[in-house]
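Participant: Provided below for reference: sequence and predicted model.
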Amino acid sequence: MSALVWIALVSLVVWLWLLLGQGFFWRTDQRLPPRAELDVWPDVAVVVPARDEAEVLPLSLPSLLTQDYPGHAEIFLVDDGSSDGTGTLARALAERHGGLPLNVVSPGEPEAGWTGKLWALRHGMALARERGPEYLLLTDADIAHAPDSLRELVAAARGGGFDLVSQMARLRVASGWERLIVPAFVYFFAQLYPFRWINAARPRATAAAGGCVLVRTETAERARVPDAVRQAVIDDVSVARAVRRSGGRVWLGLADRVDSVRPYPRLGDLWRMVSRSAYAQLRHNPFVLLGTVVGLALVYLAPPLTCVVGLAGGGRRAAGAGGLAWLVMSGTYLPMLRYYRQPLWLAPTLPFTAFLYLLMTVDSAVLHYRGRGAAWKGRTYARPETAPEQS
């Protein structure tokens, strides 16, 4: 057989394995587990790190202020050196909407060895713990919650006996580039960290989604969060692994009524979102980068290329194997497109989106070696640590 046929067959075998052997990552049925009916609702502190978030805060903060939570809850918004009046706006929104008590605090510039978000979380969590809450909700400033979000999270944590419950917020999908790239972002994340493996009685993977993390206060202290992961750029995965290492139970799933309101209308916006942390995920290892590039090419680019080249050159076996691999790939993408309410004809475009992600990953490595590392809102972390390995 020709090399083209072999490539097509290997790609097909890989896709059949991904279909059945990678924790059914492509399914979107991992939603909040059964909730407990509580007679007494525990105290909760909501910690929101915010740096230059005046654009999105009017869309997100009111959803926290107006939470329909039966127990006591209050919000700690940590203004992380904003220059756009984030703190002042937060206070004005609290006066306008009322609801949960709001505390706006500022920790100053991060100490050496800390990323900005984790430094802000450290300050907010320390202040929150003084109130003695049983749970901490760590949520980003661009996340809008349904009125019963906090109630549902706490009930799920209690009902399942989980120390950490995290929902991956539904990201905004409005522009053409968002439709092309955002559903694939979540699809690739789920492929890397299959939710079923995370949530299993004997977990085979560990991760969380940083936009919405409910963690038991006692567990966070035992896991030394966030101090234990203070340099992590991929902080959500790092926090989940720290909790798991401390003996805590972790659950992660897709959200139904927790949404990100941050817009990424242009390709450049999405490119920066991915490239700022992609190489950190690869532990800044050039050999892992090379393997990732080869793997992405074999898994995502080879099926359509071998199919098209086989059809053009009369290679029926290459065209058949490549076309079947492309079909399986597209089929696994359909549930995520449905979850994001996108047209299903986008499924066969996944190889093109994967090619863009390949370029973003390479660009992330280039930025790292140029000393620009992970950059976010005016801060650059030239050599940040990745998420620590699970022990």
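Facilitator: Nice, I can see it. Numbers count the residues shown, from 1 in each chain.

Participant: only C-alpha atoms for contact and neighbour calcs from this point on.
Facilitator: Fine.

Participant: The spatially most central residue of the chain: what secondary structure?
Facilitator: Nearest to the geometric centre of the chain sits A209, at 4.0 Å (CA atoms, centre = their mean). Three-state assignment for A209 (DSSP: H, G, I helix; E, B strand; the rest coil): coil.

Participant: Name the nearest residue to it, sequence neighbours excluded.
Facilitator: Closest residue in space to A209, ignoring its immediate chain neighbours: M168 at 5.1 Å, by CA to CA, 6 or more residues apart in numbering.

Participant: Which secondary structure state does that neighbour sit in?
Facilitator: Assignment for M168 (three-state DSSP): strand.

Participant: Surely it and A207 touch.
Facilitator: No - applying CA atoms under 8 Å, one finds M168 not in contact with A207, separated by 10.5 Å.

Participant: Mind checking which of those two has more residues around it?
Facilitator: Counting neighbours by other CA atoms under 10 Å for M168 and for A207 shows that A207 has the greater number, 27 against 21.

Participant: wait, that one sits on A240?
Facilitator: Yes - counting by CA under 8 Å, a contact exists between A207 and A240, whose distance comes to 5.3 Å.

Participant: between M168 and A207, what contacts are shared?
Facilitator: L252 (CA atoms under 8 Å, 6 or more residues apart in numbering).

Participant: Now for A184, how many residues are close by?
Facilitator: So A184, with other CA under 10 Å, has 20 neighbours.

Participant: same check, this time on the one 10 residues further on
Facilitator: Residues within reach of P194, counting by other CA under 10 Å, total 25.

Participant: just the one 10 residues further on next, same as before
Facilitator: By the criterion of other CA under 10 Å, R204 has 14 neighbours.

Participant: Could I get the contacting residues of it?
Facilitator: So R204 contacts W197, I198 (CA under 8 Å, 6+ apart).

Participant: now it: how far from G23?
Facilitator: The span separating R204 from G23 equals 9 Å under the rule CA to CA, to the nearest Å.

Participant: which residues do these two both contact?
Facilitator: Joint contacts of R204 and G23 (CA under 8 Å, 6+ apart) are W197.

Participant: now the strands: where do they sit in the stretch 1-150 of the chain?
Facilitator: Under the criterion DSSP state E, counting those that start in this stretch, the stretch 1-150 of the chain contains strands at 44-50, 73-79, 102-105, 135-139, 143-145.

Participant: Output those as a markdown table; include the columns mean neighbour count.
Facilitator: Below are the strands of the stretch 1-150 of the chain laid out as a markdown table (neighbours: other CA atoms under 10 Å):
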| stretch | mean neighbour count |
| --- | --- |
| strand 44-50 | 26 |
| strand 73-79 | 24 |
| strand 102-105 | 18 |
| strand 135-139 | 24 |
| strand 143-145 | 26 |
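
Participant: hang on, the earlier thing: thought the residue nearest to the centre of the chain was touching L171?
Facilitator: No - with contact defined as CA under 8 Å, A209 does not reach L171; the gap is 11.6 Å.

Participant: ok, second structure coming up, stack it against the first:
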Amino acid sequence: MDVLLWITAVSGLGWLYLTLCHGWFWRTDVRLADPAPPPPGGVSVAVIVPARDEAEVLGDSLPTLLAQDFPGRAEVFLVDDGSTDGTGELAARLDTGQGAAGRVPLTVTTPGEPPAGWTGKVWALRHGVEAVGEVDWILFTDADIAHAPDSLARLVGEAERDRLDLLSVMARLRTHTRWEKLIVPAFVYFFGKLFPFRRVNRPTSRVAAAAGGCVLVRRTALERAGGVAVIRDAVIDDVSLGTAIKRAGGRIRLVLADGPERHVDSVRPYPALADLWNMVARSAFAQLRHSWLLLAGTVLGLALVYLAAPVALVVGIVGADPALALLGLAVWALMSATYVPMVRYYARPAVEAVLLPLAATLYLGMTVHSAVRHARGRGAAWKGRTYPAPAD
């Protein structure tokens, strides 16, 4: 009992630090400017959409890009990365008649198989960058992301006004199914804890990140950082790109998406636990830099931070130890309080914040499974491709 009491006390001190001193990571008020600054006239933007077997979602996302209300010059480049489900053909059909209606023009292109040392998505991005020619801005957006009609104008307007080199929006993910409702808010919460948005956005901070579903980057800043070639082997390409731009002296900003009326939303469904599990497990070990030592530390850290308090509460009640039970309850309450803003951001009842330890336990399992997959030679497997750890 005494050992568990001390462990829970340490967990409580950890939560006090995280709540007050970790970049206010739990807040959800870091958003795009409202009202949105208008983009300057004459600015040009190329939208690059890497797509591999995305026919299931493309019908809900691509039309929103072709319908952008943008005052400057814009064009969409869909890079069909070896799809076998008719992604490129579907994109061409969706584009039929759009140009005549004054919509954003679309070009469908294909890069061929990536050479050794390149991940497929980054190779597709490189191909798209080479295809766009001279533009002021490049928007990298995933094939499952649907945009509000003013999305491009808002992004460019804010980036130009504040002289940013990269502006990224963490898209609002789906929370329709039971598992999505449990895991998705925690996914964004954990991402924010790893990369507190306020620290990412502070020029003097070394913390850097981006959210790959929606990344607007100044073309000259991308070239100054070495182009997408500098992240050629990155599995977590969004964080790597944000880091590369910031290290090259660029100003970056990461924000959460706004509400449904001004959306940057993912339309990709994750109907089963296995779908969400694979989404996380494919890159979790890469986030730990393929280090078994970091994996061990992460497992111990997750257990201490998220599981000590619930265990203390249960053991304290069963063992008739009120001090242990009250401490466990207090730490669990503080933990849940930091999670409430994210739960409410996803329009879920605040009471669901008490499920954070359960979500953390699932993420712990996903992280361990990611390492096991790597040990078995499967690495970061995604849509028929497997990426081993980068060579040192």
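Facilitator: Received, thanks. All values reported here derive from a predicted model rather than from experimental measurement.

Participant: Need the TM-score between these chains.
Facilitator: Scored against TM-score structural alignment, normalised by the length of the first structure, the superposed chains reach a TM-score of 0.96; 384 aligned residues with a CA RMSD of 1.3 Å.

Participant: What segments of the stretch 251-392 of the second structure are strands?
Facilitator: Going by DSSP E, counting those that start in this stretch, the stretch 251-392 of the second structure shows strands at 252-256, 264-266, 380-382, 385-387.

Participant: Surely G250 of the second structure touches L164?
Facilitator: Yes - at 7.3 Å, G250 of the second structure and L164 qualify as touching, with contact defined as CA under 8 Å.

Participant: quick one, which of these two is more surrounded?
Facilitator: Set G250 of the second structure next to L164 and count neighbours by other CA under 10 Å: G250 wins out with 21 against 18.

Participant: Aligned to that one, what sits in the first structure?
Facilitator: With TM-score structural alignment as the criterion, G250 of the second structure lines up with G248 in the first structure.

Participant: what's the answer for V228 of the second structure, then?
Facilitator: Aligned partner of V228 of the second structure by TM-score structural alignment: P226.

Participant: Kindly report the same for T177 of the second structure.
Facilitator: In the first structure, T177 of the second structure lands on S175 (TM-score structural alignment).

Participant: max-length helix in the first structure?
Facilitator: helix 316-339 (DSSP state H).

Participant: Contacts for that helix, please.
Facilitator: Counting by CA under 8 Å, 6+ apart, 4-6, 8-9, 11-12, 15-16, 19, 26-28, 183-184, 186-187, 300, 302-311, 343-344, 346-348, 350 sit against helix 316-339 of the first structure.

Participant: Give the buried subset of the residues you listed as a PyMOL selection command.
Facilitator: A single PyMOL command selects the buried members of the contacts of helix 316-339 of the first structure (16 or more other CA atoms under 10 Å):
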select buried, resi 4+5+6+8+9+11+12+15+16+19+26+27+28+183+184+186+187+300+302+303+304+305+306+307+308+309+310+311+347+348+350
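
Participant: Among the contacts of helix 316-339 of the first structure, name the ones in helices.
Facilitator: Members of those lying in helices (criterion: DSSP H): 4-6, 8-9, 11-12, 15-16, 19, 183-184, 186-187, 302-311, 350.

Participant: Contacts only, for the match of G250 of the second structure.
Facilitator: F162, D163, L164, T219.

Participant: Same check for those residues, but in the second structure.
Facilitator: Among the contacts of G248 of the first structure, the contacts conserved in the second structure (both residues aligned by TM-score structural alignment, their matches' CA atoms under 8 Å) are F162, D163, L164, T219.

Participant: hang on, the last one packs against D163?
Facilitator: Same thing as T219 of the first structure. Yes - counting by CA under 8 Å, T219 of the first structure touches D163, with 6.5 Å between them.

Participant: so what sits against both of the two?
Facilitator: Common neighbours of T219 of the first structure and D163 (CA under 8 Å, 6+ apart) are V243, G248.

Participant: Mean neighbour count, the strands of the stretch 251-392 of the second structure: which tops it?
Facilitator: Among these, strand 252-256 has the highest mean neighbour count (mean count of other CA atoms under 10 Å), at a mean of 25.

Participant: Check the mean deviation of that one from the first structure.
Facilitator: On superposition with the first structure, the mean distance recorded for strand 252-256 of the second structure (mean CA distance after the TM-score superposition for the first structure) is 0.3 Å.

Participant: Translate G379 of the second structure into the numbering of the first structure.
Facilitator: Aligned partner of G379 of the second structure by TM-score structural alignment: G373.

Participant: neighbours around the closest residue to that match other than its chain neighbours, how many?
Facilitator: Distances taken as CA to CA, 6+ apart place A382 nearest to G373 of the first structure, at 4.0 Å, with adjacent residues excluded. Counted by other CA under 10 Å, the residues lying close to A382 of the first structure total 15.

Participant: residue contacts, whatever residue of the second structure lines up with A382 of the first structure?
Facilitator: If you follow A382 of the first structure across to the second structure using TM-score structural alignment, you land on P388. Residues near P388 of the second structure by CA under 8 Å, 6+ apart: H374, G377, R378, G379, A380.

Participant: related to what we said a few turns ago, please flag which of the contacts of G248 of the first structure sit within helices.
Facilitator: Those of the contacts of G248 of the first structure lying in helices (DSSP H): T219.

Participant: If you rank the contacts of G248 of the first structure by neighbours, which is first?
Facilitator: Going by other CA under 10 Å, L164 tops those with 29 neighbours.

Participant: I'd guessed that one sits against T217; true?
Facilitator: No - using CA under 8 Å, L164 of the first structure makes no contact with T217, being 9.8 Å away.

Participant: G88 of the second structure and V76 of the second structure, how far apart?
Facilitator: 13 Å.

Participant: Please enumerate the helices of the stretch 151-300 of the first structure.
Facilitator: With DSSP state H, counting those that start in this stretch as the criterion, the stretch 151-300 of the first structure has helices at 176-192, 195-199, 217-222, 235-245, 267-281, 286-296.

Participant: And E134 of the first structure? What does it align with in the second structure?
Facilitator: That one, E134 of the first structure, aligns with D136 by TM-score structural alignment.

Participant: wait, what's in contact with its match?
Facilitator: Counting by CA under 8 Å, 6+ apart, the residues that D136 of the second structure touches are V43, S44, V45, R218, R219, T220.

Participant: A207 of the first structure now?
Facilitator: Counted by CA under 8 Å, 6+ apart, A207 of the first structure has contacts Y193, I198, D236, V237, S238, A240, R241, L252.
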